[in-house]
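Participant: The sequence isn't on hand, but the structure is:
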């Protein structure tokens, strides 16, 4: 209806001046009537008249002589409609403004112009223009409804309510208007008036669930539990098979602390509809609120086993339960039971296997965790967590070939996940495939932006490069590690030790050895490295002191450490003591190739 030209109480013809003009006047008059009564054909008719009207517009003077000109008004109005249908907002505005110039009180042009101003984002002008249209024709329903729309959008609810109170009296059959008035009273929290209008609406349409539920919401907002209960009982009476209302009433009783009444209603739901899918969830929430966690969990299990409840909802309530109870000392056992319930009820879905597999991961049962992860992947080969659980389980079982193979398989699905490059690299290194290990580790480090994770890649690469005799690459990798993680004690120790073996950058090696011992002061290996760097620097007294500490940390000192102590004693001129410790090293095993030579020569 907004597209119609509203011309109530107006003469639509032209002032007769000639037969030709009289004919045109008659045609225009019929056209306007046609628009008013058959809006569907407007566009067709406008196109038919387009040529004639445009020719008139071209010969018009742009000057307004101060008196109304219905003919020019009609032509500009027509052009405005054409622009509107072409979605040419600016063109429509220009034409409707011109139409108003030639008839300043043309309410139809005001109405159309208000719409176009609104489309152009000129809200204030749109609002003012519709107000003018209403002043010219205060009884026009469509003008008033447009004005009401502005009142509502501008949060002028007092004006909206005043207007719609008038409109609902004028048009009592228009129930949409009445519904909008109810909404306005709800927004302004005038609940008494909202309820009054709901009663009126119900008188017109009869008893209606939607109206009753609206009324119920009002009573809830008012905190009027007595009325809430009354309305719900009314709904139950009208819809005895609809268990939703039993559940709503049970919830109200539970919130009021009337647990017995609530429980009776939940039991009634089971009686009315034994297959009701959501009853277990309602009871779970009820028992949670009443503090009975055991019964609440049993209802969770019941929900998972309920074949009428959809899997997505089951997964959601399981996530909710886990999130709420993750610190409970019973959560692991509950996870096991829920995982088994999912597997029994949905054997072709991965969720149960995934839950149970994670449970066995936490219990360090790598055999079961591996088995369940493989079952999950058989159902969904793209499941990231199952690949991860599988590989970790195999790593714990020291099945390095399986770790390597499955890490490489996982990379087909997750080629940018550094964790799988890590396991592929480490497994290859353990299997003495250092070249492959380097390939995977070098790739993996490029896919991580986490500094600590990158430092782990570089540390392992450093160790492999050193094993391959590529110390330049090894030291570069260690440097990168320490830039990202300066307190990596293992790298500090290894780097210092390898530098001492080469006799290079010994002062730097000493600093690294000192820091490693600060981080782990009772580590035998780090203490040995510290002593050995001091030895390489010729600081034999300090080296002796540190090596004594090292030997004291071991119940059965290694041959390498005993040999080192002998070397230090020898440099201090304590040859007999040195030989004693060299012999001890020979008995312990694990000594260097030079030990026999040292014993023979001294």
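Facilitator: Received the coordinates, thanks. None of these values were measured; they are calculated from a predicted model.

Participant: drop to CA atoms for contacts and neighbour counts, all remaining ones
Facilitator: Noted.

Participant: measure residue 580 to residue 566 for me?
Facilitator: Applying C-alpha to C-alpha, to the nearest Å, the value for residue 580 to residue 566 is 8 Å.

Participant: Tell me which of those two has more neighbours.
Facilitator: residue 566 (28 against 14; other C-alpha atoms under 10 Å).

Participant: excluding its backbone neighbours, what's nearest that one?
Facilitator: residue 578 (4.0 Å; C-alpha to C-alpha, 6 or more residues apart in numbering).

Participant: Is that neighbour part of a helix or strand, or is it coil?
Facilitator: helix (DSSP: H, G, I helix; E, B strand; the rest coil).

Participant: That one and residue 485: what is the separation?
Facilitator: 39 Å.

Participant: cool, and residue 447?
Facilitator: With C-alpha to C-alpha as the criterion, residue 447 and residue 485 are 18 Å apart.

Participant: How about residue 471?
Facilitator: 20 Å.

Participant: okay, pairing it with this:
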């Protein structure tokens, strides 16, 4: 957030008939040189205080006539013109004040106020650079101006400089995120963070920022290397658990790995990609050590509200690919219950797993339900027909397969499978002629596919 120069209440010190301005104090801390000057100056302040800026200007012009080289009067004149939104005259007045007293930051801040108000950002940058020698914290204003003028290289460099000297601030971190959303600046920031870690190995935020950048760039191995370094330097860090988890898992220290994993998955600080990778590594471990399946169940629960990935579904696919259909079914059903019960892909995966596990009753029931949801999707008719045949409900199989066959388009394999199941249905109904007819048709379709 830009500080912006502000006009503040000033006070006066009378020292006989001479006026003195204390070094780098506010410009109204003055003593009047003459009674006439003093009366006019106080009148200008009174009129400004009640927002009679025109009358205040008249009084200040008298002051300038009495003392043509009085920087304070020019500064006050600039403020009144500023309040009247006569920015050009205000700027000229402030510039005159800086010419007469270039070492007073308040006069430069007057020019800065005008340049900012009129969106003359090049002048604002030039002016703020003259103010910074008086007060280095005005570099935060400079960062804001660099952001406004899309000078992101300079902004990033100044942000890092200020963070290093004064510590991080919310505004600077927000600006940095905005800059780093543009990939071309990420390499320079990575180099900066590596340097910062070398210089300040106990500062956790630098490790976290570097892990975040590597994760965003899909460089997960590098992110884990940084987490390992963090674990060495700051073992109590939540991010350190990422490295510790992997070490425990590799050493087959399951209880300690599970403890670290739960810290990772429950953390609000750790990136979701790292969490998904952690879960995947534990899933592979559980596949070889099934006694830890209950811990996997608890881990998956952390992702129940994950809008980006259906974790239970992905776990189901993992077990499906390993031929562990019972486990696949459990996780597909869990996913459908937690998310959309009518998700087409998950239902098809579940029906295939039911088939492989020979669970024909739940398969047939779900396929019939999905026909109501997707009445033109032939796959659901096929599974309903297959299940009915396996349950020796041949009449139902015949009916649903004949209905679904009408929806098969440009898929010879599926069409052949429909004909095979129709042959099975007619065989069960005792119609050998029809059975042979459908089996021959299926055979022809499979030959065409080759």
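Facilitator: Here it is on my side, so go on. Predicted, not measured: the structure shown is a model, and the values here were computed from it.

Participant: Superposed, what's their TM-score?
Facilitator: The TM-score (TM-score structural alignment, normalised by the length of the second structure) is 0.55; 366 aligned residues with a C-alpha RMSD of 6.0 Å.

Participant: Helix or strand: which one has the spatially most central residue of the second structure?
Facilitator: Computing the C-alpha centroid of the second structure and ranking residues by C-alpha atoms, centre = their mean puts residue 177 first, at 8.5 Å. For residue 177 of the second structure, the host element (DSSP states H and E) is helix 170-180.

Participant: Quick check: next helix or strand after that helix?
Facilitator: Taking DSSP H and E, what comes next after helix 170-180 of the second structure is helix 186-199.

Participant: residue boundaries of the helices in the stretch 201-350 of the first structure?
Facilitator: 209-222, 225-238, 243-255, 259-272, 279-289, 293-305, 311-325, 331-345 (DSSP state H, counting those that start in this stretch).

Participant: okay if I get those as a markdown table plus distance to residue 558 of the first structure?
Facilitator: As requested, the helices of the stretch 201-350 of the first structure are exported to a markdown table (distance: least, C-alpha to C-alpha, whole Å):
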| stretch | distance to residue 558 of the first structure |
| --- | --- |
| helix 209-222 | 79 |
| helix 225-238 | 81 |
| helix 243-255 | 71 |
| helix 259-272 | 71 |
| helix 279-289 | 60 |
| helix 293-305 | 56 |
| helix 311-325 | 49 |
| helix 331-345 | 43 |
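
Participant: looking at these, which is closest to residue 534 of the first structure?
Facilitator: Minimum separation from residue 534 of the first structure across the helices of the stretch 201-350 of the first structure (C-alpha to C-alpha) falls at helix 331-345, 51.6 Å.

Participant: by contact count, what packs against that closest one?
Facilitator: Here helix 331-345 of the first structure touches helix 293-305, helix 351-362, going by 3 or more C-alpha pairs under 8 Å, 6 or more residues apart in numbering; DSSP states H and E.

Participant: Give the buried residues for the next helix or strand after the last one.
Facilitator: It refers to helix 351-362 of the first structure. Note on helix 351-362 of the first structure: by DSSP H and E, the next helix or strand toward the C-terminus is helix 366-379. Of all the residues in helix 366-379 of the first structure, those buried under the rule 16 or more other C-alpha atoms under 10 Å are 366, 367, 368, 369, 370, 372, 373, 374, 375, 376, 377.

Participant: Residues touching the helix or strand just after helix 366-379 of the first structure, excluding its own?
Facilitator: On the C-terminal side of helix 366-379 of the first structure, the nearest following helix or strand under DSSP H and E is helix 384-396. Applying C-alpha atoms under 8 Å, 6 or more residues apart in numbering, the set of residues contacting helix 384-396 of the first structure from outside is 354, 357-358, 361, 366-367, 369-370, 373-374, 376-377, 400, 402-403, 406-407, 410, 414, 420, 423.

Participant: now with 7 Å?
Facilitator: Helix 384-396 of the first structure is contacted from outside by 354, 366, 369, 370, 373, 376, 377, 402, 403, 406, 407, 410, using C-alpha atoms under 7 Å, 6 or more residues apart in numbering.

Participant: repeat for stretch 249-256 of the first structure
Facilitator: By C-alpha under 7 Å, 6+ apart, stretch 249-256 of the first structure touches 229, 232, 259, 261, 262, 265, 266.

Participant: switch to 6 Å and redo it
Facilitator: 262, 265 (C-alpha atoms under 6 Å, 6 or more residues apart in numbering).

Participant: One more: stretch 425-438 of the first structure?
Facilitator: Residues contacting stretch 425-438 of the first structure (C-alpha under 6 Å, 6+ apart): 400, 404, 440, 441.
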